[in-house]
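> what follows is a protein structure lacking sequence information:
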């Protein structure tokens, strides 16, 4: 890592950067109606060349995605090669998109010098059609049909395919594929490692064409694997040589070559043949026995090593090993990270073999163990250590190359049919206001399959966990979203590719501050670089989301999806929604900007003015939430002791939306402490506070001076002691928000529903602990009860900060129990509840494991990192590998 602080450094060139799903993404959608799922469905993926990226099974690539190395499998039963994970598209699933496979990221280091991935491959034919048909027939209120429901995994009739990658040096990689038959009978298996170039030559923008070809063995070279050598030449990457052999050194039965180009006939019914050896040629040759499908000349832009294992006995393993080495004439020997000499890249004209794979794997695995022994504190119990390491592994495996030039995408490619005119329509066209966005970067994704695209607020949470293992990458991610080719010129941060102009909660400043501290609070250059761009983002919020100048903010759904009666992003033009959460987020944003400005002012007084700016902005937001302002809007309900959104009608009348949800809890997170040193070192700030107390006391209700032993500090908070007590009584009530494994997003008091009449229309909303019962956001998202990690973390942090200011403060916990508990202890308890989602119970099963995962020794050892968790049971829901923000469990474990 010291040798590779940026993603352009050599040790980071290769990694698991290929997506698990490229089909069905906005980038690949050139339709008139924006239906990405239908325009490029799964059934096209093995036949059709992608425009912007690649996907694969356990695949690695260079950081620009030019050359990819992934896994192909065939069990002799499937109707196609298993080259990528299968799942239902949004329109196909009764609860939205959903992956229908089982796999786990087992381990990885930040530079990808070592990684391990386990894929569970059924021995029976994969039931593609049945999964589609049965889920289409299932209603919204029914459970989704999963792979394990169809019996194909019964009696452990599957292969566990363990893929390990390691680097002997920056440009020398080894791969071991180990398949274990866990079933009761012998079963056949074909293993087909595949190497291919992303298609960059078919779009009329760059006609340079890379090439793969079979390289004959050197005369007299009898080393294992020396005969199975493929060379890959690319104008930017140079030349690589790849060898493959079984664990015993046997060569593959054949090496098959084709082109990474679309099968025009199969996909479009075209009479234009295109390439006679298209992208699906290996599938046609192996699965369908089509003679002449692959190129007999042993050249192309895609190839596969075909290893046949006709009968793998129960409990037996088969092994395939590969080595991919950059050919550099006169290359010097490289040292391993730990200093031990390892096999080095060959010079031109020297054969590369699969020898030395074991040595490289052992060295890098040992270094990974040593690395994580320093990352994860030694006092952490073994099972929590296991969970944290798996979470870090999943975060590493979800780093994916994201290529997308909105301008090129809107224009279309020179040799392709022009995109429909509707794409250019500023009113209806997708992302037409984001033509400046142009990314070709490795980005931390929410997960590899269901969310193979970034969401800026997700990325912010990812970086907090990532900072424990790779602070340089965490900083780079935060800076990237603020660069001029990502951040809009008006200051807005891109939301997500389905609509970059949507609004995510402003958590970026908080993440920058967290990463700064987790990295030792030394990198003020990073703070300055991000702070200056975040001031633009702050101004965008002020200008766009508080049009009335009331210091009460709107923002639409703000990532909270269907937590309200209606879609908060789709209101009539003459109606305004003043939002408790949007206003709280802005207070939270103000406090973080204030704390950052104070840190910078400590070293340069030129930042003093920023401190007072953000202080006053916070205090004015606090004033607006304290009581009805000039616009007559109030968010606090004195009778309920809770904050609610307020709907403002054209005639100026207002009505509170009395739904007790995360929306009303978020004011608690806007709390911060101004440390003692500020009063002596930042005179401008000190004088401003004194002036406000003396001249504008009505603005200082959110400012609490803390005098201790001749030292002065202050707490800034949206929620005073009395309101905090009343809000915590609800938050810590087991009949409302407090659940066995965290805090619910909607009060369980609404189990029987809550109704409202708004604008003459009746609305109703129910607490739903599990999957969504509403199609408001496609049916695949649900904040109406489940436990979400990001908001839980922020509320826990807020309690901990409040406890620092008031170390003796107590609260009844749980509500109604009669037990008075310190706020700091409540924060610890809530933290432990979240961690408990991943720890085995007495029966070995982890509460957060999705219900459809079978149990037993082969399953229970693998923690899953779901998108959210059932508000009553803790069972994992949504995306089953959404370790982006759920990976915050590693942060909780490592910080204690």
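Nice, thanks for sending it over. All of these numbers come straight from a predicted model, not from anything done at the bench.

> alpha carbons only for contacts and neighbour counts from here, please
Will do.

> show me where the stretch 501-650 of the chain has strands.
576-578, 636-637, 642-643, 645-648 (DSSP state E, counting those that start in this stretch).

> just checking, what packs against the third one?
Strand 642-643 makes packing contacts with strand 636-637, helix 662-665, helix 721-731 when contacts are defined by 3 or more C-alpha pairs under 8 Å, 6 or more residues apart in numbering; DSSP states H and E.

> can you tell me which residues contact the residue nearest to residue 235 when sequence neighbours are not counted?
The shortest distance from residue 235 to any non-neighbouring residue, by C-alpha to C-alpha, 6 or more residues apart in numbering, is to residue 210 (7.1 Å). Shown in contact with residue 210 (C-alpha atoms under 8 Å, 6 or more residues apart in numbering): 197, 232-235, 301.

> got the end-to-end distance for stretch 54-70?
10 Å (C-alpha to C-alpha, to the nearest Å).

> hang on, the earlier thing: look up how far residue 493 lies from the residue nearest to residue 235.
36 Å.

> next one: residue 713
Counting by C-alpha to C-alpha, the gap from residue 713 to residue 493 is 34 Å.

> so these two - more neighbours on which side?
Taking neighbours as other C-alpha atoms under 10 Å, residue 713 and residue 493 compare with residue 493 leading, 27 against 17.

> and for the closest residue to that one other than its chain neighbours, the neighbour number?
Distance criterion C-alpha to C-alpha, 6+ apart; nearest residue to residue 493, sequence neighbours excluded, is residue 487 at 4.8 Å. Neighbour count for residue 487, taken as other C-alpha under 10 Å: 23.

> below is an additional structure, to be compared with the one above:
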């Protein structure tokens, strides 16, 4: 048992972690405007001056689990108009492809308890080009590339600092901090470093609230000591090493209070406000900081002169131990080295299989990104809507999420990304939990559990989607993730946590009922679904009313529900092994699946079917107000999602659940109409297994009804879905054959767009019309493996289509998996596809080329990363794919 694994058994080791957001400004939580324009109400410019209400942000920082006490870095290169306290990016209205962070930072390492963490920020030595980035990106339209920070020239001639930060815990409440500054440029440069400790402002919003305090506790030759006293956190001490052994480190103090004078033209409640350090360091305002050396925000003040190629190191120590005689003695470096070694041993134990060094590096950074992207999320919707006792009553027009007044969150949650998406997204979260379960099953289970608790789940059973609209509808993948995490933990530790499985299952019964009642308008087992997380996948904005009237019968919505049925069936059968009551639940979901499968394939002569026999593909069907129907013949992920609804039943399992087996056999004998062409319940596959699937597959001679082969032929066609880097969300067929739909003089088009979206839907920053997305690719891989489990080695398909090369479905799944991981690995020229072509420093510079970014999605033709650059969340699935490949010796 590794040292880190032992720490995982004691939750106190997680009491401090990277729970600080990279962006709090511009979020719904901080928006108190009448219009609901979060980006415009609380801007980056104001973030230096205004105290936040619901959370804090900082540069590569940490906090306690309730984000009461926070620590992060602030930097100044001598040129910028403001301190670099937080990351900058374009807002939703400024970017030509939506919001976008314009910084280079990398999460390099983290253990699950955060006993060791490492990250890197690249800071230009020239003035940061805030105005240039905004103006140029606003000038460009959606057909142009984004204007990136590297494009501005501020990194030319390597004129930048690499600022590394490492955290290592000597014990759960004793955190060693090492800051390493490297001058990559050709000249001596000065950098101001302000390691900052502050309290989240919780006192301005409540009457008679007790206020915490920071004060200078001690000064010694070689270091200074800050004391932090909080009524809930208790006392902590920050030891700040001096750059001279004969002197103490200078400390600046102010209050974490809004500068009302600068922002609103009103009187300040204190002369010492949030932006004091900006004014002191940059403008020389000595009176901006508190000479009494107390406050709620403080920073050690270092001015480093760093020669070309030179490194300088700063040590700090945040501890619950007062009056440490020698906080930076030999024990400091010893503990730091020990935690680094613990991390190496832990990850070797997580992935003990033979693995190429590049694969291991990608996997390690994927885990680091997932673990660094944990964030404290505090949000009481009812309080936010009504306002605080000490603030004016909000305007009536501010109604966002007004049907979610029960939602009162205060948790550490896995975020898609702590800048572009610093709020949870339910279906993203489900995918995060798969690789997280490989290293920390308890945290993965906790994430899935809290989304079904009463302070998140709506009383009607809906799971909240995401902060901008909790009532939007994400694909119902929670049951799938619950089952997968349960099985991963069983494999990793041998533990079968049926309590977790049963608790989540019970709440998902409510969610399933909500889906059935809200999203099946005609009771025909064909689902509309709406948005379903696939922003630009279809002809219309599926979150809005259709321009034609009527509604969509969604191939993907119906398929997600079929998959949901099978996931719930699988869980119920597992629980039924110890409690026969769950056999009835398993039967319920078995029957519901059959009805959905029948609806998908045999709606009736008077209706247009979702399945198009001529094309051999599933499509959405538009139902007009007069009852007429029309297939929307877009070859997209919508038609591939039916593959996700597949499971196999082991003969040994069926013997353990006789009640369910009896009901299954009754259906086989009595309901031929339901089982025909939708489920291989009667024909037994490899190992006498039974299979339930929307896409029927024949074991022997190919039949016209073999939907699996029809879909796979398109899926594996490199002129359609199969890219060198995975499966595209839209067939490349539409590059030359765009789909056009006309209604009331208006034209709606779907073109193949392998990169950024040209559509303004969802802010223009999300695109399903061609790129490669890891979550749906991962589900395709799993589904193909399940089909292989039933069909065996003899069932083969041409891969790629037309190549003359035949593979069984396990080999096909492996091929797709390898194409996905290829995105991050160096090719024969040493270039990583994720960074695109050209002579970028990412491809050639030794100080860039080994740092991996895990983007939101990837170019459908060349694999380049697009969208959010740090969405390690679901793209972190690459860690699981690499593990599978190495485990099977691929």
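It's in. Just so it is clear, the model here is predicted, and its values are computed rather than measured.

> quick one: closest of the helices and strands packed on strand 642-643 of structure 1 to residue 363 of structure 1.
helix 662-665 (47.4 Å; C-alpha to C-alpha).

> chain center to the closest one, what's the gap?
Helix 662-665 of structure 1 has its C-alpha centroid displaced from the chain centroid by 24 Å (C-alpha atoms, centre = their mean, to the nearest Å).

> swap in stretch 250-268 of structure 2?
Distance, centroid of stretch 250-268 of structure 2 to centroid of chain: 34 Å (C-alpha atoms, centre = their mean).

> straight-line length of it, end to end?
26 Å.

> quick one: contacts for residue 5 of structure 1?
Residue 5 of structure 1 touches 472-473, counting by C-alpha under 8 Å, 6+ apart.

> so it belongs to a helix, correct?
No - with DSSP: H, G, I helix; E, B strand; the rest coil as the criterion, residue 5 of structure 1 is located in coil rather than a helix.

> separation between it and residue 445 of structure 1?
Using C-alpha to C-alpha, residue 5 of structure 1 is found at 20 Å from residue 445 of structure 1.

> ditto for residue 751 of structure 1
In terms of C-alpha to C-alpha, residue 751 of structure 1 sits 34 Å off from residue 445 of structure 1.

> more neighbours, these two?
residue 445 (30 against 16).

> nearest residue to the residue mapped onto the more buried one from structure 2 in space, ignoring adjacent ones along the chain?
Taking TM-score structural alignment, the alignment pairs residue 445 of structure 1 with residue 415 from structure 2. Here the nearest residue to residue 415 of structure 2 in space, its sequence neighbours aside, is residue 424; by C-alpha to C-alpha, 6+ apart that works out to 5.1 Å.

> report how many residues lie close to the counterpart of the one you found in structure 1.
Mapped onto structure 1 by TM-score structural alignment, residue 424 of structure 2 lines up with residue 454. Residue 454 of structure 1 sits with 21 neighbouring residues when counted by other C-alpha under 10 Å.

> thought residue 494 was touching residue 454 of structure 1, still the case?
No - counting by C-alpha atoms under 8 Å, residue 494 is not a contact partner of residue 454 of structure 1; they are 9.2 Å apart.

> state the distance from residue 213 of structure 1 to residue 471 of structure 1.
40 Å.

> again but with residue 298 of structure 1, I slipped
44 Å.

> neighbour-wise, which of those two wins?
Neighbour count, other C-alpha under 10 Å: between residue 298 of structure 1 and residue 471, residue 471 has more, with 22 against 16.

> identify the residue of structure 2 aligned to that one.
In structure 2, residue 471 of structure 1 lands on residue 441 (TM-score structural alignment).
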